[in-house]
Each structure stands twice: as structure tokens, then as C-alpha cells.
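Asker: With the sequence up front, the predicted model follows.
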Amino acid sequence: MSARAGSTGRARRWFRALLAVLVTAAVVVPLTAAVRPRIPAPSPADLAPVTASTLEGAYAANRANAELAARMADGHGDRHRAAADRALAAPSRRLLSFDGRGSGRAAEVFGDLAQADRVAVLVPGSDTSLDTYERFRTAAGALYRGLTRQAPAGTGTAVVAWLGYTTPATVSATAITPGRADEAAPELREFVRELRGVTGPDPGITVLCHSYGSVVCGRAADGLDVDDLVLLGSPGTGADSAADLRTRARVWAARGGGDWVAQVPHTDVDLFGTTVGFGTDPVSPAFGARVFPAGDGGHSDYFRPGSACLADLVRIVLGETSEVTRV
């Protein structure tokens, strides 16, 4: 068989696989969603734009809203969501925002944001919601602990876990199309803009984007006021190259040796009036990102404590870019 014929055969198999996913998503996902009644929750707290002086008040208002959401979910009989909301309402939690409606949204701070010289914002991938929030929070906490150990004396650090959009289900049409990312991109740009009004003067801001979150970051990159953009376990950004992201930020990429995303075809095709797939592999030389190793870890291991990948992420956030291991 010629190389061209082999390529054509692979393309056809990829096309059939896409159709199968789309049909499954169109039939199974809506039926699954219909089985679970919508969980009642209050509207988000009505707050003015947050500043350093109003930060603690915002945290308190959002905790109170999370507690009310927990009571409403409990009354609805959803103990799992009630427990998740109640955990976020704990006195120690610092919530920049909270919305218990639907799959839920939240932005949680680790550290003293008002005094931070270096800030990391984590953008999650598919299947992240208030119901699965703890695994996302665990990653943010691991990064923050690494920063506090490594930061030079006198350098303030903070991490924000930004669940600021409705993430797609992994097995769904939304996971292989850019619709959710297009909706999230302006939200992420605005969040970073507001963040700069809360922190110390001119902080270094790094956005770390995992999985489908890297599609969000790719869509938001033009106009996203950050110093570094890190793509982890990315299926692609929708751009052919880092230069096409049109960002002043340094663009980094890493993928673990055991990450299943490596098996995803890095291409994009027009199908039924929408784009399916996200284009060039961000760890390929053709993309042009600053690639660093992520070891043999899987799709959820980029923030694993003690890993070389986490150590390099800490260096990037702290601006120690010359110390980052490069592939």
C-alpha cells in the first residue's frame, strides 16, 4: 500500500470515528442529562468589581452564596452537590466568584492575591464541574505549595483555580468542537483583566491550560494580558502555530508519555457547518512552542507533587524561564 493510500485510509477512519462520536453525543448525552433533574441554586452574589480593599468582603459573600446553594441542593435531595457546595463555603476558602447553577462555576484563590507578585491561573479541561471540583482544586493546591517552597524571599505568590466556563463532557460533540471555548474565551480575558486590578503592581501572570482548557486559552490568547501561556495535555488550540495565537506571552507546551491525548488526530475538518478537531499538535516542532518534558505521566498527572513537570511549572510561574528543562 502506498503512503498516500494509507493516509487516505486513516483519514476515512478518523471521519467515521467523528461521525460515531457526534451521533453518540446527539443521542446519548441529552438522554443522560434528562435523567438528572436540574439542581436549584441561587443567583451569584451581586458584587461590584473586586479590588484589593474589597477582596475579603467578596470572599465572604461568595462563601455565603455557596452555603445557600448547599442548602438548596440538600433540599432537592442531591447530597453530592450539597457536599461540594458546603466544602466551598468553609471559612478558609477564598472564592473570587461562585455560581451553583447548572454544572456550576467558581474561582478560588490560594495565597494572598492582593500582595502577589507572581500569579498562576489554572484553566481546566473537560468533565470539570462543581461535582468534580476537588480534583481540579488538588492540582491548584499542589502548584501553590510548590510556589511557596521555591519563591525567593519577599516574593508573594498566588494561584487561582478558574472554573469559569461550562466544560464539555469528554465523550461528546462539544469536546471535539470549539463552541464551548469560544464562549469561554472572552470570560477568561475579562477575568485576567480584573485580576490585575486586585494584585500588586504589574504582577507576572501565567495561565496554565489543561486539555480542552488549552482550546479555551488558544481562543483567548489574542488580547489575554499574561506573561506565559502553558498548554498541558493539549488536543490542539485551533491555531496552526504559536505565532498564530497572536499573543505577546511566551507559549509553552508539555505532554506526558502516558497521556491518551497523544492518540488524538491533530487535525481539523469542516463537518456539518462546524470545525471538528483543533489542528497542529502543540508539542510538535511545527507549532513552535517552548516544549518541556512531562515524564511518563498520564492525562491527569501534570501537577503531581514531586514530579519534574510540576517543578518546571513552578519555575515558569516564578519567571525562572532559563531554568526550565527543554526538550
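Answerer: All right, it came through fine.
Asker: rest of the way, CA atoms for contacts and neighbours
Answerer: Fine.
Asker: for the closest residue to Leu224 other than its chain neighbours, what are its contacts?
Answerer: Spatial nearest neighbour of Leu224, excluding adjacent residues (C-alpha to C-alpha, 6 or more residues apart in numbering): Arg189 at 5.1 Å. Residues in contact with Arg189 (C-alpha atoms under 8 Å, 6 or more residues apart in numbering) are 220, 223-225.
Asker: Just these: which are in helices?
Answerer: Those of the contacts of Arg189 mapping onto helices are Ala220, per DSSP state H.
Asker: from the contacts of Arg189, which is closest to Ala184?
Answerer: Of all the contacts of Arg189, Ala220 has the smallest distance to Ala184: 8.0 Å, by C-alpha to C-alpha.
Asker: quick one on the thing from earlier: just the buried residues of whichever strand or helix holds the residue nearest to Leu224, please?
Answerer: Counting by DSSP states H and E, the element that carries Arg189 is helix 179-195. By 16 or more other C-alpha atoms under 10 Å, the buried positions in helix 179-195 come out as 179-182, 184-189, 191-192, 195.
Asker: Please compare the first structure with the one that follows:
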Amino acid sequence: MRPGTTAGWRRRASRWCRAGGAALIVGSVAFPLSGAARPQIPAPAPAALAAPTAGTLDETYAANRANAAEASRMAAGHGDRHRAAADRSMADPSRRLLAFDGRGAGLATEVFGDLARADRVAVLVPGSDTSLDTYGRFRAAALALHRQLAAQAPDGTHTAVVAWLGYETPGTISTTVATTDRADRAAPKLRALVDDLRGITAPGTRLALLCHSYGSVVCARAADGLDVADIALVGSPGTGAGTVAGLHTGARVWAARGADDWVEHVPHLSADLFGTTVGFGTDPVSPDFGARVFDGGDGGHSDYFDAGSLSLTNLARIALGEITEVTS
């Protein structure tokens, strides 16, 4: 492509935008953006339920759908039609909700597939800017992963995906996205989810964590002793640990970055500022970190779970335990 052509200018502009976006993320720690806080949307407290088992899953799903329906009515009464619609969608009889909390930004844990019969379970952990209001895109990623697992699984293998929006994610441009604070608070909740899944699934069921963007920080903070076979980090800004050994996990740790992912431009540094640790240290796809680096394809930061993508194919192979088939 000759310099000066329209395509060339677009390519350079894309690079400048990605680098600028990365600079904004880092700069937001020292220069936070201000704005009016969104008014709190009324919602009921989460349903009070015992830890789920294979025999009580249907009751758990039904109770959380009922809670979502009530949250929808309360949001509508408050005048928030967007949240009311999001909650109402959650209450659809087809949805399988292990957990639901319509308060604040909202939390939800949704199951795709027959969890009680699954031999392979992939837990999808989202990154920044994921809430009930933006849940549709996260759900689309989980659905794409579930379809890919079903397509690639050997005959007789049952699969399930758990979409875990179980923590308050940071905003992409915020003071929280460049620290481990949200991840540190989320880690016990992720460990509790894995414990619940072990109580639902049959002995020997293979669990894998597939962690996107800031979700990789959450997975890293939860990794110590966690009963999972694999942890895959995609589009990761870092983990807060210098090496895989620093995660204190017996799981295989994988990492990938798409060729067009702007996270490449985020400085992989860590420093103590204003009473907190800013930055996440070693790049997870670098040799120094020690992860099993796999091919993340040609996509950008939001493309890892696109249908037909190489990254999705490799993530499904990891979740299925087909580790010799993962391309690097």
C-alpha cells in the first residue's frame, strides 16, 4: 500500500486510535474523568437460596428468573425502560440463571447447556464495562462459545458454558481499570462459583476458566489452588503477577492476543501510586511470563469469541482438553 492512499491513512489512524485509547486508560488513573453518577435503579435483594446441586438446579433457575421479573417491574416503575427490558429478558422461561442481582450495575450467572450432565464446563469471565445494561454482548460471546464446544466435542461428550458476571466490572476509562482492587474483591466470588460448580457437576468434570481483558486479572487473583484444569487469558493487560509461578496454580495457564488488539499498547508496568498498585506487570504473552501462548487470530480486543474465528476455535480446544490441537 503506497503512503498517502486512503487505505494507508485509515490504517495509520487505526493505530493512532488504539495507542490513544491505551494512553487514556493509563492516564485515567492520574486524571479521572468526572461525571454525574447514574441514579440507583431499585431492585429486590437476590433470592435467598441454598448452594445449588444437580437436583435443585431447576428450582434455582426458577427462583432467579422470578427475581429478575420483579426487578424488571421495579425498574419500569422507576422509569428506566432499558434496564426493565434487560431484566425482563433475564426472566424469560428459557434462561438458566444460577444467580441474579438487579441492584446497581447488576450481576448475573447464566448457564448454557445441561450443567448437571456436562463433562466439560467453560466459565467465561468478562472484562470492563460489562453490566446488565451491556449484558447482550457478553451473552453473545457465551452463546458462540457454547456452539463451538458442541461442534468440536467428541461424540458422547456433554458441554456447558457458564457466563459469570459475578463482580462489578470497572469502566474502561476509569480509575479502577488500571488497579487490581476490583479483581481482589471479585476473586473470592469466583472461587465460590467454582466450588458451587464442583457441587453440581459429576466427579471428574473438567473445568476451564476463559478470561477476557480485565477478567484475566480476576482469574489470576483467584487462581491460587483453584480446582480447574486450564486458565486462558485473552486480551489481557497483565495479571498482577510477574510469572505463571506467581499465580500458585496447578492449572495450565494459556495466553493469547489478537493481532489488532489495542491492549498491546498498554505499558506492562506496575507501580505504587496514591496508596494502590497501578498496572499489572509482565505481559502474559511474553516469554518472561511463562504461559502457553496460543494463536489469538487477527481480530481486535472484542473479537476473541467471534463465530468462525481462530481464537474461538483454540479456546474451545482448551476447554475440551484437546491441548495438542491448540495452535500457537
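Answerer: Thanks, I have it. Predicted model, so just to flag it, every value in this text is computed and none were measured.
Asker: TM between them?
Answerer: Once superposed, chain against chain, the TM-score is 0.92 (TM-score structural alignment, normalised by the length of the first structure); 306 aligned residues with a C-alpha RMSD of 1.3 Å.
Asker: ok so, going back, for Gly236 of the first structure, see how far away the residue nearest to Leu224 of the first structure is.
Answerer: 19 Å (C-alpha to C-alpha, to the nearest Å).
Asker: burial count for the aligned residue in the first structure for Leu107 of the second structure?
Answerer: Under the alignment (TM-score structural alignment), Leu107 of the second structure maps onto Arg105 of the first structure. By other C-alpha atoms under 10 Å, 21 other residues sit near Arg105 of the first structure.
Asker: wait, isn't Arg105 of the first structure in contact with Asp99?
Answerer: Yes - using C-alpha atoms under 8 Å, Arg105 of the first structure is in contact with Asp99, at 5.0 Å.
Asker: all strands of the stretch 101-250 of the second structure, in order?
Answerer: Using DSSP state E, counting those that start in this stretch, the strands found in the stretch 101-250 of the second structure span residues 107-113, 120-125, 159-165, 206-212, 230-234.
Asker: give the contact list for the equivalent of Ser72 of the second structure over in the first structure.
Answerer: By TM-score structural alignment, Ser72 of the second structure lines up with Ala70 in the first structure. By C-alpha under 8 Å, 6+ apart, Ala70 of the first structure lies in contact with 81-86.
Asker: quick check, Ala70 of the first structure in a strand?
Answerer: No - residue state for Ala70 of the first structure (DSSP: H, G, I helix; E, B strand; the rest coil) corresponds to helix; a strand is not indicated.
Asker: what's the spacing between it and Thr155 of the first structure?
Answerer: 37 Å.
Asker: aligned partner of Asp261 of the second structure in the first structure?
Answerer: In the first structure, Asp261 of the second structure lands on Asp259 (TM-score structural alignment).
Asker: thought that match was touching Ala294?
Answerer: No - between Asp259 of the first structure and Ala294 there is no contact under C-alpha under 8 Å: 9.7 Å.
Asker: For those two, indicate the residue with more neighbours.
Answerer: Ala294 (26 against 18).
Asker: if I pick the aligned residue in the first structure for Phe280 of the second structure, what's in contact with it?
Answerer: Under the alignment (TM-score structural alignment), Phe280 of the second structure pairs with Phe278 of the first structure. Applying C-alpha under 8 Å, 6+ apart, we find Phe278 of the first structure in contact with 176-178, 215, 235-239, 266-268.
Asker: how near is Phe278 of the first structure to Arg250 of the first structure?
Answerer: In terms of C-alpha to C-alpha, Phe278 of the first structure sits 20 Å off from Arg250 of the first structure.
Asker: what's the answer for Ala242 of the first structure, then?
Answerer: 9 Å.
Asker: Which one of those two is surrounded by more residues?
Answerer: Shown here are Ala242 of the first structure and Arg250; by other C-alpha under 10 Å, Ala242 has more neighbours (22 against 16).
Asker: so who does that one touch?
Answerer: With C-alpha under 8 Å, 6+ apart, Ala242 of the first structure has these contacts: 251, 282, 287-289.
Asker: Apply 10 Å and report the result again.
Answerer: 218, 221, 249-252, 280, 282, 286-290 (C-alpha atoms under 10 Å, 6 or more residues apart in numbering).
Asker: That one maps to what in the second structure?
Answerer: With TM-score structural alignment as the criterion, Ala242 of the first structure matches Val244.
Asker: Count the residues that sit near whatever residue of the second structure lines up with Asp312 of the first structure.
Answerer: Per TM-score structural alignment, the equivalent position to Asp312 of the first structure in the second structure is Asn314. Using other C-alpha under 10 Å, Asn314 of the second structure is surrounded by 24 other residues.
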